[in-house]
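> Build me a model from this:
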Amino acid sequence: MHASPELPGLPNLRELGAVFDHTAVAAPRIRDLLPIYHDLLGGVFRGGGDNQLGGFRAMQLTYPGGSKVELMEPLAGSTFFDSFFELTRGRGGVHHLNFHVDDIDLAVSLLTERGYRLHGLNLGDPRWREVFLHPKEAHGVLIQLAQPGPRDAEPVPSLDAVLAGRGRRGNGIPSPA
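Below you'll find the model as predicted:
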């Protein structure tokens, strides 16, 4: 059971410092997304790389006013996006909305207290702690809450390096052509 926003004494996530950060779009090939999000809409490449544990490659583009879009594709052999691509008939689309929070533990407690079903709780990496609000709880939208932590200064790879599998933690396998 979800508590009504009008119930006194229960803060909402904005009151806990939640700030919208980006929209993530996934496709079988990032290259198929670039003509729209980079070439047409003018997104400026900000960085990217591979998430070996998650099984995906991602890059972020920025737009005037600070808006960001994350582009994602599965790594070779990964099943990470299988159910998502099944739902989208293989085309992909908006994968999730990301909100940064100041305290992920407090956010998890609040969501649990309100009766929300959580998905993909990952608190093990101090550089990026996250939890997802299941799409069944959010009218079909996957919502990611993340608490970014300190990161080592890393050189920003180029867009071509990310596509070639040589971005941050890259696996060396190029994105599908």
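> C-alpha only now, for contacts and for neighbours.
Will do.
> can you give me the helices for this protein?
Assigned by DSSP state H, the helices in the chain fall at 30-34, 82-87, 104-113, 159-163.
> Surely residue 38 touches residue 44?
Yes - the pair residue 38 / residue 44 is scored as a contact, 6.7 Å apart, by CA atoms under 8 Å.
> what do these two both touch?
Overlap of the contact sets of residue 38 and residue 44 (by CA atoms under 8 Å, 6 or more residues apart in numbering) consists of residue 61.
> Would you do the same for the sequence below? I want to compare the two.
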Amino acid sequence: MTVEEGADQRPWLDHIGFAVPDIGPAAELVMSALGGEFQRGGDNHDYGFRTAQFHLRGEVKLELLQPVDPGSDLQRFLDERGPGVHHVTFLTDDVVGLERDLTSCGYRTTGTKLDDPNWRETYLGPSQGLGTVLQFADTVLDWHTPWPGIELADVMAGALTWDGARLRR
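The predicted structure follows:
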């Protein structure tokens, strides 16, 4: 990867996403044994999953993903591979520049979406991404502060719809 002299353009680890059949038991493990603090979540109907994010000690978050649509890619993932690591997300200051660097090094990115200024992203698939999906994104949003008034029980009850930075009850 090309890096300008004196500039650190490396992406940093933001979160690890785990596919699970049910967020409830997984959230109990994350909160009780790992000391995770619930931050945000909701249902994403475009992709057919429910998500809950937790802050762990340090600056890393853990995301739990549960299918809510039996025809979703996430359900297929669980059917084929079972529960486990689904993706690893890295943030960068410039996803366009990082994608350019990745392709100049011979990697094939996929799923690039640049139309939402709140969250621009690209991916490396498992065959190039150390056996799992690597997601790279840049964002202007604060993803380290919990969303006020949001409880894990609301997420688990399907009471919240989450589409990127937009949350609806």
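> care to give me the TM-score?
Scored against TM-score structural alignment, normalised by the length of the second structure, the superposed chains reach a TM-score of 0.82; 160 aligned residues with a CA RMSD of 2.5 Å.
> burial of the residue mapped onto residue 15 of the first structure from the second structure, as a residue count?
Superposed on the second structure with TM-score structural alignment, residue 15 of the first structure falls opposite residue 8. By the measure other CA atoms under 10 Å, the count of residues near residue 8 of the second structure is 9.
> Check residue 34 of the second structure too.
Applying other CA under 10 Å, I find that residue 34 of the second structure has 13 neighbouring residues.
> which residues of the first structure fall in strands?
For the first structure, the strands defined by DSSP state E occupy 19-26, 44-51, 56-62, 68-74, 93-100, 118-122, 128-133, 142-148.
> Return the most buried member of these.
strand 68-74 (a mean of 24; mean count of other CA atoms under 10 Å).
> From the contact counts, what lies against that strand?
When contacts are defined as 3 or more CA pairs under 8 Å, 6 or more residues apart in numbering; DSSP states H and E, strand 68-74 of the first structure packs onto strand 19-26, helix 30-34, strand 56-62.
> which residues in the second structure does it match up with?
On the second structure, the counterpart of strand 68-74 of the first structure by TM-score structural alignment is residues 61-67.
> chain center to the matching stretch: distance?
Centre-to-centre, stretch 61-67 of the second structure and its host chain are 8 Å apart (CA atoms, centre = their mean, to the nearest Å).
> How about residues contacting it?
14-23, 26-27, 48-56, 74-75.
> now for the helices of the first structure, which one comes closest to residue 97 of the first structure?
helix 82-87 (14.5 Å; CA to CA).
> what separates residue 143 of the first structure from residue 41 of the first structure, distance-wise?
Between residue 143 of the first structure and residue 41 of the first structure the computed distance is 24 Å (CA to CA, to the nearest Å).
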